[in-house]
Every structure is written in structure tokens, then in C-alpha cells.
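A.B. asks: Below are the sequence and a predicted model; questions follow.
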Amino acid sequence: MNPIALNRRSFLGGLSLSVGTPALHGLMAAEGSQALPHFPPKAKRVIYLMQSGGPSHVDLFDYKETLKKMEGEELPESILGGLRQTTMTAGQKSKPCLGAAWPGRQRGESGMWVSDLLPHTAEIVDDLCFVRSVHGEQINHAPAMTHMLTGHNLPGRPSIGAWLSYGLGSMAEDLPSFVVMTSQDKEGSCGQQFFDYYWGSGFLPGKYQGVPFRGSGDPVLYLSNPNGVSRAARREMLDGLAEMNHFAHQRYADPAIETRVAQYEMAFQMQASVPELTDFSDEPQSVLEMYGPDVQRKGSYAYNCLMARRLAQRGTRYIQLLHAGWDQHGNLPGQLPIQCKDTDQASAALVKDLKAHGMLEDTLVIWGGEFGRTPFVQGDINNPTAHGRDHHPRAFTVWMAGGGVQPGKIHGSSDEFGFHVAEDPVHVRDLQATLLHLCGIDHERFTYRHQGLDFKLTGVEPARVVNEILS
């Protein structure tokens, strides 16, 4: 036998002829290069509700009386401090303060201020943990999204879901461990483009990348067999491919061959599991109504939220929803209500639904964007349809629920203008370290060797677990 084949991966490949492709896939899914988790996890799964574009923290969650009192007056230069700004406002001579355009009030026992634009979120504030001191460095969408979802501002690193799939393996035999769904506001007015590296595997094996579920047609491309091809014929073809891949792997010891075998088998399993997953006929009418009128519209945010709960129930470990539409530069008064209406009810319903199913305790839900919006106005403050807010990474709000975080908790604060972090700063890296910790992973010890270096999700800069928000 070729000596190069005498290793663990080739041994598993050789088993394909005796234990069958499904068993091989199970072994490969469970295979991990490190002993994980490092300690008992509080979260078995994660649902990340990524609000792409940058929700306005000063309009939705972080009300500032100073901004309201000084509306129309120049933001003090001592606050701006010559900091880097986007090209959209760097040359704007006047930067007048802009207070929250909609009323809101303190809610629940926690007293968290929430805008009236988010009435459903307001109902569940005591189930949520609000972090009002998140900050980062990236001022443009793609680098900020990439940093938030992969730990680095440049493409090429594994995404959070890929890291978790690699480290913890799969909990389901017939569904991917990492699923991605995207949506956009109904108006299509201010959406951002989604790049596949937001859910990519980077330098990890390809089998750990996210699987996109589409909003129209088959949820996954080529899920249905071609006309005239039966399931039995497909099974026979896959077994033949597995045998050929076995011999190819013996010869070349290429891990990409194993990835192909795993993907073929997963696709075959999904042909049976996905139709049941996407059939909402078994959901009570009360649940459908809770998610809102868009829940039956495939590809909508509400539909994706209910799909997230169903995927979580069936063992998907990491579910990433991306909703585009929060980039309100020029028509904040007209566009922000659209995004809130699209996402508020379904986001709250997901938390309620998980709680009703007894799943919130071990499911971590995260809601937030790649940054917030500027406390000063972009454009003409006197023209409601021609002003908005620019990107703002120096202080913004993210909320979390379940999975080991304290409910009804408010952590951190921004200054009186909502511009800088005032207390208890939480960097993007700290959020990532905390997410891994809740899943039972020490972010310092969880590494992957690539090109002679030990890479980790949180990178080389300091990062800490935000213990203050843990239950």
C-alpha cells in the first residue's frame, strides 16, 4: 500500500467501502483536530441576526437627551476630535446634532430605552441583554461586516460558523451544521451586497463553509433530482462515486476528496430533510401569526426567522441571517421605519418561540449590525427626505438573548452624544471571544495552523470574554 495513505484521513476514506458513505460522513463530521469543547457549553447552537448596513443606535436603543436639546447645533469639535470619517461626510463642513426622530421610552423591569419603532422588541426587553458599548475600527460596510463575521477586515479568514463547525462538529446527519439565509427590505432602497466570504471557510477545509438557503425555487441549488432520475438511482451513483473517490484518496491523500464525499452525501440526505423543513403546515396558526404577515413569503426576514427556529430544532449548530436595508444616508425618516417593520416582529417572535420550545436556554441569539450611525446628520437637516446618518463604529448597540447571557441586562454606555464609548467598552473581538466561550471554547486555545502560523478567530490583538453579561 502507498505509505502516504497510512494516516487517519486515509483510514477513514478506506472505511467508505465497508461502512458506507453515510457512516463515513458521520465520522468526518465528528472529526476535530482539537479536544473541544474546552469546558461545558451554555449554548449548543447560535442564531446570528445580522442587520447589514448599520442600525441607528441613537434612534433605536441609545436615546440621548443632549442630542435632542442641541438638535441643529454643531457637534462639538472636542467630540469629533479629527477622527477618520467616510468620504460621504469627511468633506461636509457642517455636522449638526440630530436627536432621535421617533419617541420611545424605558421598558420592562430593566428600564431599557427602546424606540416606538420596535414595539415587539420592547415587549421582550427583560429577555434580552443589551450591550451599548460595542466598538470597532472599520468605517465601511464590507470591511466592517468581514471583521464582525470572520475576525479580520480582509477576506480569506474562516467565518464564525465555519470555526464552530470545525471545532464542534455537526449535531445533525441530514442537515448542514452551518446555514445562511439572506433577505432585503421590501423597498429594496438601501441594501448592501452580501459576499460569500461572509460565510466562507477560509483556510479551513471547504466542508465547514456555510450552506446558503435560497429564498425562491429549491432552497438549495440542484436539490431536486433531474427528471427521470429516481432516489435509488441517485444512491447507486453516489456509492459509485464514493468508491472512485476512495481510490483517488488512497493515491493522492488530498483532503479535498473527503470534502467532496461529505458534500455529496449531505446533498443526498438533504433531498429528504429539506422539503420537510420548509413545510410550515405543521406550525400552529398562532405561531405563524406571531412571526407576522410575511412569514409565508419565501425569502422574507420573517420566513427566515421561522426557518432558523426549525433548523435549530433539527440540529443545525450555527444559523446566520443577513438582512440588508439599514444603510440610511439620505432618507432616514422614510427608510428606518421600513427596516423596523420588516424585522422587529419576527426577531421578537424568534426569541419567544425558542423560549416556548424550551430552547432559549441553550440557544444564543445575537442581533446587531456591523456598526451604528452618526449622532450628527448627513445631508440637509431641514429636508426630511434628504438627510440621514453616516456609518459610525465608535459606539453602537447589540442585543443578545439566551445561551448563557443575563436576561434584562444593560451593559456599557456611550457618552452624552452617543459618539464614543463612556463605560465598559466591548470590542468586536470581545463579542467573538464571548460567543466562543458560551459555546464552550477558549478563544485563546482554539487555533488552526495555516502557512506556519496558528490562527484564531479573535486574531492577535487583545480580546476578552465579557464575563459581566454571563449568567
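C.D. replies: Everything's here; your move. Predicted, not measured: the structure shown is a model, and the values here were computed from it.
A.B. asks: Every contact and neighbour count from this point should use C-alpha atoms.
C.D. replies: Noted.
A.B. asks: Enumerate every residue touching residue 192.
C.D. replies: Taking C-alpha atoms under 8 Å, 6 or more residues apart in numbering, we find residue 192 in contact with 52, 53, 141, 324, 325, 327.
A.B. asks: Would you mind giving these as TSV with secondary structure added?
C.D. replies: Listed next are the contacts of residue 192 as TSV, based on DSSP: H, G, I helix; E, B strand; the rest coil:
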residue	secondary structure
52	strand
53	coil
141	helix
324	strand
325	coil
327	coil
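A.B. asks: longest helix anywhere in the protein?
C.D. replies: helix 332-356 (DSSP state H).
A.B. asks: got a list of contacts for the helix or strand following that one?
C.D. replies: Next helix or strand after helix 332-356 toward the C-terminus (DSSP states H and E): strand 363-368. Strand 363-368 has contacts (C-alpha under 8 Å, 6+ apart) with 43-51, 54-55, 351, 354, 397-404.
A.B. asks: what angle separates strand 363-368 from helix 332-356?
C.D. replies: Strand 363-368 runs at 180 degrees relative to helix 332-356, counting by axes from the mean of the first three to the mean of the last three C-alpha atoms, to 10 degrees.
A.B. asks: Which is the succeeding secondary structure element to strand 363-368?
C.D. replies: strand 372-373.
A.B. asks: Tell me which other helices or strands that next one touches.
C.D. replies: Contact analysis of strand 372-373 by 3 or more C-alpha pairs under 8 Å, 6 or more residues apart in numbering; DSSP states H and E lists helix 57-60, strand 391-392, strand 396-401 as its packing neighbours.
A.B. asks: Put this next to the previous one:
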Amino acid sequence: IALIRSMHTSHSNHYNATLGMHTGSFAFSRPSIGSWISYGLGAENRNLPSFVVIAPRQTYAGTQVYASDFLPAAHQGTLVVPGAEPIANVQPRVPVDRQRLELAALSAMNETHRADRAIDSELAARMRSFETAFGMQMAVPDAFDFSQESATTLASYALQPGQTAGFGWQCLAARRLIERGVRFVELIDTGSSGNWDAHGDMMTHVGLAKNVDQPIAALLQDLKQRGLLDETLVVWTTEFGRTPFNNSADAKGREHHPWAFSSWLAGAGVKQGIVHGATDEHGLRAAEKPVHVHDLHATILHLMGFDHERLTYRHAGRDYRLTDVHGQVVRELLA
């Protein structure tokens, strides 16, 4: 992996920092990074969404972390919630032949409706969503059928047979979706108490880290063994760090810290086994080779084959991009 020790961001509030990490904007709703990559790469598997988010519950910024905003609505993320039914209503309610007739009739009516109107990305996305949903009824049960996995594989992800939740489940689901052509999969670990926000007791991070340590290591190893890691970029990050000090002698927790935190990357095009940047001697600020969130985004897009300054979309009279007017590719991280 390539470890970045000098990450920093522009906001200390959960909502704004989470929004910024996902969209490049710390104040306004903008397309998420997954939507930008879906827009740039398109769909590889027409029976599955190109952008999937797997999370037990919503994050601080809510649905904005996977929204397409002004990009065509077909590029918004699809939420998968770990459990017995990760995606609701995936089982067909009528026989397949009858459903095909219903979809054909619905498509004909939608086309007639659209013909009398200007280009409407939301209508086009809704029409496409019916087609994708039909394909998902075939593809989703297979993608989330972990009975196809060996006992050894399940154990490597810290999973028991039949288990349908936990970060190990999210990681194994991600590998199975990547295998099936999903372009962008985001895993959100909200922690046992809903988040990692350790204001009360920093030691809660010990258990939270233990819950994710084995599964993410298993995912990297699994991708490598299957020959997928060289073409898959894995990014591990958070919205900001925690202060390197307690506010008082008897305080057990740590506060929000946007000036220094760590992230790591692995896989496609990433230089292996390096540490980039460093904080000052107190761990207070990114002092050596600082990497802003915009720089991380520029680097991710570069590794996905894009020039972050040219992947743009015209909206409200100007060309928008994920990095807005900021961002530099961190070339020291590139293989």
C-alpha cells in the first residue's frame, strides 16, 4: 500500500468534511466522486448499477455522499444495506415473461412522454432504472449469494456461514460486485455506536479498528489472488482526524482535527510500500508534503485514467469538475 501521513481538509464539522471528501465541495451539494467516475467510465454490466454504496446507515451528509446532483441521474449511487435483503423488492412479483411485457408497455409510454419534452436526464434515468431493476432481479441474488464462497474465504473475512451483516460482509460483497463489473463500490463503516466520533473515549477506536482490520486485509489479499488488484484501486480514508491531545487531564476523548490525518491507497497504478508525507513533531499539522482532499481526488481520477481538469460537466453556465479549481496529482504515489 501507499500510506499518506499528511492528509488535511478544509472543515472540522462532520457534515461539511464528509461532503467535501465525497464531492469536493464543503458547502454545496455537488456530484459525488462515485458519480463522476460512473459518468466518465460508463456501465460495464447493464444488469447492475455502475456505482454502489454499502452502508448499515446513512452518514452525516446523508444521501449527498452518493448523489449525482447535476450529472445525469443515472449516475447516482445505489444504496445496499447489509441484512437478509440488501436491496428491497429484488424478487419478481410476476413471471418474467409478463414482466417483460409490462416493461415494454411502460417504455413505450415513457418514450411518447419524452418525445414532447426537452432533454430530461431525470426522465431518461428513470426509464433506465426500470431496465436496470429488471436486470438486477437476475444479477443481485447471485452477487449476494455467499453460499458460493468457501469456508476458508468466509473465515478470512471474519464471517460465519449465513452471516448477512458486519464489515466483513461489506468487503466480500464489494469483491463480488467488482468481479461482476460494478465500476465504483464504496464501503462505509459507521462503527458500533453509529460513528467513530470518539469525543467521549478514544479507546473505542481499538474495538472499531479490530472490526475492520481483518476484513480489509482479506479484501486486498482476495483481490490479489484473483488477479483483480492490478485493475482495482482501493482507497481507505475518513473525513478528518482526531486531535493529538486531550482537552483536559481527565478527558478520555479526542476532538475533530482537520489539519492532519492519514489515508492509504492500494492496487491499480499505486506505488507499493511507501509512506508519503509527515506531520510535525506533535502530530498537529501536515508538515511534510501535505495532501489536501482536492489532491487526493485529482490522484484518484488520474489512476482511473482521467485528467481531473478535463473531466467536466456544463451546468448553470460554467464547467464543473470534482476538484473545482483546485487539486494536484500526487505523483510520488504513482507506480
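C.D. replies: Yep, that arrived. Predicted model only: the values in this text are computed from it and were never measured.
A.B. asks: distance between the longest helix of the first structure and the chain's centre?
C.D. replies: 16 Å (C-alpha atoms, centre = their mean, to the nearest Å).
A.B. asks: Next, the angle strand 396-401 makes with it.
C.D. replies: Going by the same axes, to 10 degrees, helix 332-356 of the first structure makes 20 degrees with strand 396-401.
A.B. asks: and helix 332-356 of the first structure, which residues are buried?
C.D. replies: 332-333, 335-336, 338-355 (16 or more other C-alpha atoms under 10 Å).
A.B. asks: where do the strands sit along the stretch 51-200 of the second structure?
C.D. replies: Secondary structure of the stretch 51-200 of the second structure by DSSP state E, counting those that start in this stretch: the strands cover 51-54, 78-80, 184-187.
A.B. asks: Among those strands, pick out the one with the most neighbours on average.
C.D. replies: Burial of the strands of the stretch 51-200 of the second structure is given as mean neighbour count (mean count of other C-alpha atoms under 10 Å); strand 51-54 ranks first at a mean of 24.
A.B. asks: in the first structure, what residues pair with stretch 126-134 of the second structure?
C.D. replies: Under TM-score structural alignment, the match for stretch 126-134 of the second structure in the first structure covers residues 260-268.
A.B. asks: An error on my part: the question was meant for stretch 266-282 of the second structure.
C.D. replies: Going by TM-score structural alignment: stretch 266-282 of the second structure matches residues 401-417.
A.B. asks: first vs last residue of that stretch, how far apart are they?
C.D. replies: With C-alpha to C-alpha, to the nearest Å as the measure, stretch 401-417 of the first structure spans 27 Å from end to end.
A.B. asks: just to revisit the earlier point, out of the helices and strands packed on strand 372-373 of the first structure, which comes closest to residue 166 of the first structure?
C.D. replies: strand 396-401 (23.5 Å; C-alpha to C-alpha).
A.B. asks: once aligned to the second structure, how far is the closest one on average?
C.D. replies: For strand 396-401 of the first structure, the mean distance from the matching residues in the second structure following superposition reads 0.5 Å, by mean C-alpha distance after the TM-score superposition for the first structure.
A.B. asks: and that strand, how far from the chain's centre?
C.D. replies: Using C-alpha atoms, centre = their mean, the offset of strand 396-401 of the first structure from its chain centre is 12 Å.
A.B. asks: Now that strand: buried residues?
C.D. replies: Buried, per 16+ other C-alpha under 10 Å, within strand 396-401 of the first structure: 396, 397, 398, 399, 400, 401.
A.B. asks: Can you spell out which helices and strands pack onto that strand?
C.D. replies: strand 128-135, strand 363-368, strand 372-373.
A.B. asks: Beyond that strand, next helix or strand please.
C.D. replies: strand 409-411.
A.B. asks: what do we get in the second structure for residue 219 of the first structure?
C.D. replies: Under TM-score structural alignment, residue 219 of the first structure pairs with residue 86 in the second structure.
A.B. asks: Can you report how many residues lie near that match?
C.D. replies: 19 (other C-alpha atoms under 10 Å).
A.B. asks: Chain neighbours aside, what residue packs nearest to it?
C.D. replies: Spatial nearest neighbour of residue 86 of the second structure, excluding adjacent residues (C-alpha to C-alpha, 6 or more residues apart in numbering): residue 80 at 5.3 Å.
A.B. asks: Pull the contacting residues for that neighbour.
C.D. replies: Residue 80 of the second structure touches 52, 53, 54, 55, 86, 87, counting by C-alpha under 8 Å, 6+ apart.
A.B. asks: and with 7 Å instead?
C.D. replies: 53, 54, 55, 86, 87 (C-alpha atoms under 7 Å, 6 or more residues apart in numbering).
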